[in-house]
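> sequence and predicted structure are below.
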Amino acid sequence: MNRCAALGLIIVILGLLTSCTQRQGLNSLLDNYHYRLSNVFEFEPSNNLLDIDENSLPSYPSRRELQQPLSPVSVNLLEFLRLSRCDLQRLIGERNSSLGKFMPDSQMLVYHLRFIALAKTCRDTLVSVDNHSLAQAVADARQTKINDLPKVRWNASFASQEFQQLFSHAAPPLTLTETASDSAALTQALRYLQQFLLIEAEDTLPSFTKLESHYAVVASDKFIGRLLRSQLVLVNVLSVLSDQIELANKERPLCPAGSLTPRGKVMQQVFLRFYIGEIQPYISGIYRQSRDVKQVIEDYLLLWPEYESQVFSAYWQQAWSDTQPTSIWQQYNRAVSRHTQVWQQQLQACGLRPGNNQINGK
């Protein structure tokens, strides 16, 4: 094995080890919380608490399902050759080349915007030399491209390969370290791309040199899919633990007389150290990053609602809807709210109300 191959193998192994360690870190965090609660409330720990039903994770639609068909623009070969005085001729030639036929959706957006801009200049040039028939053909082709712009924008975003990666849940949930940071890089990249999606036919074209680097950020981490997986893990864990705490309290309350007991003091420490110190930061991180990224995506959807396909709408309703009670996002918010209420009720039952010094160990 040569040095380059050996180095590549080492990098792959280190990547796998890092991924495994991150998953184990999150599992350890939640397992430990589960274990501490089972000791305090004296219930039998649940098996496979962290396992989720993969079928309950909504899958992002395929590119084939999402892509909008574009209108063909036919330019007669003789007319095409007569366009040689225009830069449009070179652009069309690039599009019809072997590489041009396999343009990614991002470059198809660039091509359409450049075509519209160059066609306007070309039409004016042809009019100036009294070639009105060809000028009209170019104007018609330009209008076709303008009419297709909303479809091209949709294809360059929700139907693109990069968005397929962004929404893919074929990756582990976020770690505590990742939720402690923010999603600024992703939201910045999405906002940058949004500027290009808002370019109109008569706008001056910006530089496209940084476009692909921002697409690379969008596709880099399956971030939205990982957020959704993280939410579902928390739905499962928090729902089960809330059930177990409530059931245990009915059978054997920690503080039957409404005042702090020795078992209640242990509960207090578990609440402060493990719930407030570890679990709540993870819950808050998932919520904050989900909220921020979700807002950007919803802003995208406002740009061209007429091209929001039925399959995308079905996915969004199942995954991120604010109005569909069964969406993962709604389930997550309910599970968090319920678990918070369970803790509040438990603290009150032991005389540890908000503002009570005992809740802070004083």
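Looks like it arrived, so ask away.

> all contacts plus neighbour counts: C-alpha atoms, from now on.
Will do.

> check contacts around the spatially closest residue to Ala185 that is not a sequence neighbour.
Counting by C-alpha to C-alpha, 6 or more residues apart in numbering, Ala185 lies nearest to Val217, which is 7.4 Å off, once chain neighbours are set aside. Contacts for Val217 (C-alpha atoms under 8 Å, 6 or more residues apart in numbering) come out as 185-186, 189.

> now list the buried members of the residues you listed.
Buried by 16 or more other C-alpha atoms under 10 Å: 186, 189, out of the contacts of Val217.

> among the contacts of Val217, which are in helices?
185-186, 189 (DSSP state H).

> nearest to Gln318, of those residues?
The shortest separation between Gln318 and any of these is 22.8 Å, and it belongs to Leu186 (by C-alpha to C-alpha).

> pretty sure the closest one sits against Val218.
Yes. Between Leu186 and Val218 a contact is recorded at 6.0 Å, counting by C-alpha atoms under 8 Å.

> what about whichever strand or helix holds Ser230, distance to the chain center?
According to DSSP states H and E, Ser230 maps onto helix 223-251. The offset between the C-alpha centroid of helix 223-251 and the centroid of the whole chain comes to 21 Å, using C-alpha atoms, centre = their mean, to the nearest Å.

> what's the next helix or strand after that helix packed up against?
Using DSSP H and E, the helix or strand that follows helix 223-251 in sequence is helix 262-270. Of the remaining helices and strands, those touching helix 262-270 by 3 or more C-alpha pairs under 8 Å, 6 or more residues apart in numbering; DSSP states H and E are helix 3-41.

> show me what the helix it packs on is packed against.
If contacts are counted by 3+ C-alpha pairs under 8 Å, 6+ apart, helix 3-41 sits against helix 223-251, helix 262-270.

> got another, please set it beside the one above:
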Amino acid sequence: MLQGCDHSPASLYLDYQKRLANVSNGTFTPPSALTPLPLATKSKPEPQVTIGLLELSAINHCPLSTLIAEHNSQLGKVAAPSELFKYQLRFILQAPNCIASLQGKQQPLADKLEQALEAKKQHLLDYFNYMLYQEVEFRALFSLANQGFSRELAGKEAAIEALAFFNRVKSKIIADSIDNDDVNELTSQLAKLHRNTYVKTLLTEAQRQREFNLVTTATLATLPIESRLCVKQRPSDTAQFMHNVFQKFYIGQLQPLQADISGELQALLPLLYELYVQDAALSNQLNVESKLSLLTQLKMSAKSHVEWWQSFYQRCAIKPY
């Protein structure tokens, strides 16, 4: 009884397959287990310049001193990737004033802080990427979802806002124009991704619908059309029943659903692509212009499925509408 109340996309497709199997005597099976999109792991970047305790005591007059001390504490050593990235940002923003206060008085220390500042600027994108690959909220984007996609799925606006923010931060890193607002907003934007299932649900459903299309079309291609279903282009009762199933379940329900998923992907994937463009294995599946993208593959699987039915109608001399 509970299964009968399930209106998830997977349940709809299984019903479509079941109806086709009942009328055609074909063996339609669901796709094999899905695999998440290939998000690699990153090692934590190593600091290029270290500030010793004596040097730290010499800059007690600078807010930078407190920042470095907190970072060197036990809590700092186990900080999350996003907190490590925020430390680099704060160091870059606070260091210039501290360096200026040391000029001509403690020049060696001023030079060392300048070295540290330049090193952090040079490797800031590495720390940003470390966050993208290792922060729990970002890794969760590419995990497989248990729930199915629906038009009322919550979390879309928050996820889009957060991803757009991190894209702006990345652009500012490249342009060397990071400011305090970016640091202050980072935690709240990351929180929008915490337990937000929108992205992973959409990506999972797109993969699932693509695989359903592929395996169903492959089974349809094995059916004996000319020898049994439509002898001499005369449709049998079975062929007419198949036509009814296709129109009611695929055209009436699944095709609009897959069109909605494609539309959502069209808006989401460019944001993910800009963040992960440096990762060839992943970015190909996120780039909407690529033949390997999840969006293109979903559309191609749907096109192939419809093309089989168009061929079926021609060979059986059935008018589809």
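Received, thanks. None of these values were measured; they are calculated from a predicted model.

> before we move on, back to that, how about the helices and strands packed on helix 3-41 of structure 1, which one is nearest Ile279 of structure 1?
With C-alpha to C-alpha as the criterion, Ile279 of structure 1 lies closest to helix 223-251 of the helices and strands packed on helix 3-41 of structure 1, at 9.8 Å.

> next, the angle from the closest one to helix 3-41.
Orientation note: helix 223-251 of structure 1 sits at an angle of 20 degrees relative to helix 3-41 (axes from the mean of the first three to the mean of the last three C-alpha atoms, to 10 degrees).

> helix 223-251 of structure 1: which residues count as buried?
By neighbour count with 16+ other C-alpha under 10 Å, helix 223-251 of structure 1 contains the buried residues 223-242, 244-246, 248-249.

> which residue would you name as the spatial centre of structure 1?
Of all residues in structure 1, the one closest to the mean position by C-alpha atoms, centre = their mean is Ile224, 2.2 Å from it.

> ok, and the closest non-adjacent residue to it?
Ile224 of structure 1's closest residue in space is Phe167 (C-alpha to C-alpha, 6+ apart), at 5.0 Å.

> residue in structure 2 paired with that neighbour?
Residue correspondence, TM-score structural alignment: Phe167 of structure 1 in this structure matches Phe142 in structure 2.

> could you say which helix or strand holds Leu75 of structure 2?
Going by DSSP H and E, Leu75 of structure 2 is part of helix 74-77.

> read off where that helix ends up in structure 1.
The alignment of helix 74-77 of structure 2 onto structure 1 (TM-score structural alignment) covers residues 98-101.

> which of the residues in that stretch are buried?
Gly100.

> show me how far it is from its chain's centre.
Offset of stretch 98-101 of structure 1 from its chain centre (C-alpha atoms, centre = their mean): 30 Å.

> same check on stretch 182-201 of structure 1?
A distance of 14 Å separates the C-alpha centroid of stretch 182-201 of structure 1 from that of its chain, computed with C-alpha atoms, centre = their mean.

> hmm, back to that, list of residues touching the helix holding Leu75 of structure 2?
By C-alpha under 8 Å, 6+ apart, the residues outside helix 74-77 of structure 2 that reach it are 70-71, 84.

> got it, and stretch 173-180 of structure 1?
Surrounding stretch 173-180 of structure 1, the residues in contact under the criterion C-alpha under 8 Å, 6+ apart are 22-23, 25-26, 226-230, 233, 281-282, 285-286, 289.

> mind listing what's buried along it?
Within stretch 173-180 of structure 1, the residues that count as buried by 16+ other C-alpha under 10 Å are 173-176, 179-180.

> so what's the residue nearest to the centre of structure 1 up against?
Under the criterion of C-alpha under 8 Å, 6+ apart, the contact list for Ile224 of structure 1 reads 166-169, 290, 293.

> secondary structure and distance to Tyr35 of structure 1 for these - can I get that in CSV?
Formatted as CSV, the entries for the contacts of Ile224 of structure 1 read as follows, by DSSP: H, G, I helix; E, B strand; the rest coil; distance: C-alpha to C-alpha, whole Å:
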residue, secondary structure, distance to Tyr35 of structure 1
Leu166, helix, 34
Phe167, helix, 33
Ser168, coil, 31
His169, coil, 28
Ser290, helix, 28
Val293, helix, 33
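
> closest to Lys145 of structure 1 out of those residues?
If you rank the contacts of Ile224 of structure 1 by distance to Lys145 of structure 1 using C-alpha to C-alpha, Leu166 comes first, at 27.8 Å.

> number of nearby residues for the closest residue to that closest one other than its chain neighbours?
Once flanking residues are discounted, Leu166 of structure 1 sits nearest to Lys222: 4.2 Å by C-alpha to C-alpha, 6+ apart. Here the number of neighbours of Lys222 of structure 1 (other C-alpha atoms under 10 Å) works out to 21.

> just checking, what packs against the strand or helix carrying Val311 of structure 1?
When elements are assigned from DSSP H and E, Val311 of structure 1 belongs to helix 310-319. With contacts defined as 3+ C-alpha pairs under 8 Å, 6+ apart, helix 310-319 of structure 1 has these neighbours: helix 63-66, helix 328-349.

> give me the number of residues near Gln189 of structure 2?
Under the criterion other C-alpha under 10 Å, the count of neighbours that Gln189 of structure 2 has is 19.

> and the gap between it and Phe138 of structure 2?
In this structure, Gln189 of structure 2 lies at 12 Å from Phe138 of structure 2, with C-alpha to C-alpha, to the nearest Å as the measure.
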